[in-house]
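[1] pasting the sequence and the predicted coordinates here, then a few questions.
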Amino acid sequence: MNDQPEPPMMRRPPGGQPNGGPGGQPYRPPLAWSEEPQQRRRYTPQPGQEPLQGRPGYAPRQQPQPIPPQDRHRRPGPAAPPPHRPHGEPGGPPPRRPHDPRRPAGATPPPKRRRRPRRVLRIILVIVLLLLITPVALMFYYDAKLHRVDALTNYAGRVGDTPGTTWLVVGTDSRADLSQEDKDKLATGDSDGARTDTIMLAHIPTSGKPMLISVPRDLYVPIPGQGSHKVNSAFNAGGPQLLVQTVEQFSGVHIDHYIEIGFGGFDKLVDAVGGVEMCLDKPLRDPKAGLRLPKGCQTLDGAQALGLVRTRAFPNADLERVVNQRKFFSALMSKATSPSVLLNPFKLIGFANGAVDAVTVAKGDHLWNLAWLAFRLRNPVTTTVPTDGDQVTDDGDSLVPGETTSKFFEYVSRGVEVPDDLLTASTGSVIGN
């Protein structure tokens, strides 16, 4: 007797035939509810039972839908990628740029040119800042290198402030910082110390043109603590302080600034600006000053210019020399403030180097004060202090101040224009008008 269960196909259906169903079809057992196809089941009422659809509040039975066995352990995957569309078609990526053979494949494309105007603007801004900052920085640098002396000191009975601005300009024969080679080249000699051969007042009045006034070194005036002597002896006896005090007391004009120019560096000042053009009415020769110049207009270098402002080879000696000194000084200031120098960094820096070597100023004076003076003295009124003529004194032949001298300085002390009848000029100067 076989105890093995018969296959499902051979099981007997309840109340049915063993090997088949209706119509002779093979019998299959009913599927489990989770394996039945997804379809609505039809409700068949039993005999004597009212249909459910007609009952009030009826709703079809809701049963949870089972998860198919093959999907029970499946995890959700990534979203499907969008359909591929070629470059340039609607809905697709933008068209590709043509390949540049100068750029290797895969290289980062160059940045857009929209930033170029901003970059150019930054470069221009940097250049403008450099042009503004550099001159200011150089001015402070050279100002710190200027030689200074305590020339404008207060003393009992000092003249108070007078209208306008007045500089005392002093030229000395100081040979400090000159090598023997420089002394031979400039024919300065070997004298020690410093004596003043040039005394001028640069006066900027409140009205009228600026004035460049020569004070003859032989002017016989009272010197505080020394008695009456030639004015240049004040510098020899007491230096800049005594000279300033002497000039203030006999002129009645308050000195606001002081500038002293020595031999050393003077030639560099002239050479730095490319020389100064001067016109001579006649040839000029002075072996003592190492000077040999022909007649006519010519450009003087530093050595020739120094010889010209030093020479006294004229019939009126010092009276002619001061005229030439004023004319040359004015021409030098005009050349130094010309565009050919100010716009040329090489000439401008060379002139500043020469000024630092040749110039000594009072404490409290600065390089920008000198620049302001140079601009104002490009075309000044030039004159010599009027006197009452020659007189023999204990110091030899001297120039004696008189009534015209007092009238002249009265106008200057008031800061107004001096009348033409008080302006003097020496005739026979070697430098033409």
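    Thanks, I have it.
[2] every contact and neighbour count from this point should use C-alpha atoms.
    OK.
[3] which stretches in the stretch 151-300 of the chain count as helices?
    180-186, 232-251, 266-272 (DSSP state H, counting those that start in this stretch).
[4] out of the ones you listed, nearest to residue 418?
    helix 232-251 (14.2 Å; C-alpha to C-alpha).
[5] buried residues, the closest one. List them.
    Across helix 232-251, burial judged by 16 or more other C-alpha atoms under 10 Å covers 232-235, 238-249, 251.
[6] and the comparison structure, right after this:
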Amino acid sequence: MRKARGCFIFFMIIIVIAAVIIFYFIGSNDRKIASDDSVKINYSEELASYKDNGIDYLFLGIDERENENKFEGRTDTMIIMHIGNNGKNALISIPRDTRVELEGHGINKINAAYVYGGVNMVVDEIYELTDIKIDKVMLANFSAFIKLVDALGGVTITVAEPLHDDKSGSDFDPGTHNFTGEQALAFSRCRATAKGDFDRMDRQKYLLAELFRQKANFSIIPQIPDILKILNEDTKSNFKTFDYIKVAFKMMINRDDFILLTLPGESATIDNVSYVIVDPDEAKIFLNENLG
């Protein structure tokens, strides 16, 4: 009886400490959002009035190695988390080499949109390709990803084929692995397989889905202070604290129900530059069939 009471008191202390830290984070996070225009979405008149069938969160992985600023650089990863009003939820990858015309910069890859026009150009390009209106956006660099995976205690991943690639740092044989943050990043960045970037995008979505499935539960309560510290220091977003809570809740109750999608496209080399050609009409039909 005394032991049970002691466990209960310890648990309540943890809850109180977590609550204090969370409320501190609420104040500091929402103040940061109010003062940071770089993550503010300024919708065009058309997009401002557009209503779609859910909430769409955009996660941008920034390759900060191109710039000393940890939130500047091309977007190495572009993934939309779609929470549908109809109960259909999905993780949708946008190929980073998608060929688009960027206003004022001509033909380019979509991963340059953030460099040339920030969050707003990315949001506009995604809408043109997909008819998806992005509601919230988060920028995270490689360091943030590594820290978050480590704070969550790593992640167990099944590697389907040999991944040995000096460029990404991958050195994994087929089988089940318990990945650290560094290993998870290497796994998610490897393109040295038959389908190149398409395989890489599939691994990224699989890794995120496994993180949701394995970690979206009450066992992460002791890690909440570290997670919030990382989010506050190593990411930029227009997520208000309620948005974090909403995403976490959705992940907890729907963690096994996310559809993993990649915009359909074909690889092509044009003027000695490698692109992925995505037909917007086909992309919209594809998404409507899977999410509508």
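    Looks like it came in fine. Because the structure is a prediction, the values reported are computed rather than measured.
[7] JSON lines for the helices of the stretch 151-300 of structure 1, including distance to residue 347 of structure 1?
    Output for the helices of the stretch 151-300 of structure 1, formatted as JSON lines (distance: least, C-alpha to C-alpha, whole Å):
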{"stretch": "helix 180-186", "distance to residue 347 of structure 1": "21"}
{"stretch": "helix 232-251", "distance to residue 347 of structure 1": "31"}
{"stretch": "helix 266-272", "distance to residue 347 of structure 1": "5"}
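[8] figure out which of those helices is closest to residue 170 of structure 1.
    helix 232-251 (8.8 Å).
[9] structure 2: matching residues for that closest one?
    On structure 2, the counterpart of helix 232-251 of structure 1 by TM-score structural alignment is residues 111-130.
[10] ok, and what's touching the matching stretch?
    Outside stretch 111-130 of structure 2, the residues that touch it by C-alpha atoms under 8 Å, 6 or more residues apart in numbering are 38-43, 72-76, 96-98, 100, 102, 105, 110, 132-134, 137, 278-281, 283-284, 287.
[11] one step back: which of the helices of the stretch 151-300 of structure 1 sits closest to residue 315 of structure 1?
    Nearest to residue 315 of structure 1, of all these, is helix 232-251, at 21.1 Å by C-alpha to C-alpha.
[12] sorry, back to before: ok now the match of helix 232-251 of structure 1, how far from the chain's centre?
    Mean-position distance between stretch 111-130 of structure 2 and its chain equals 15 Å (C-alpha atoms, centre = their mean, to the nearest Å).
[13] not counting sequence-adjacent ones, nearest residue to residue 376 of structure 1?
    Nearest non-adjacent residue to residue 376 of structure 1, counting by C-alpha to C-alpha, 6 or more residues apart in numbering: residue 210, 6.7 Å away.
[14] give me the number of residues near the aligned partner of the one you found in structure 2?
    Alignment note (TM-score structural alignment): residue 210 of structure 1 maps to residue 89 of structure 2. Neighbours of residue 89 of structure 2 under the rule other C-alpha atoms under 10 Å: 24.
[15] residue 76 of structure 2 and residue 246 of structure 2, how far apart?
    Distance, residue 76 of structure 2 to residue 246 of structure 2, using C-alpha to C-alpha, to the nearest Å: 26 Å.
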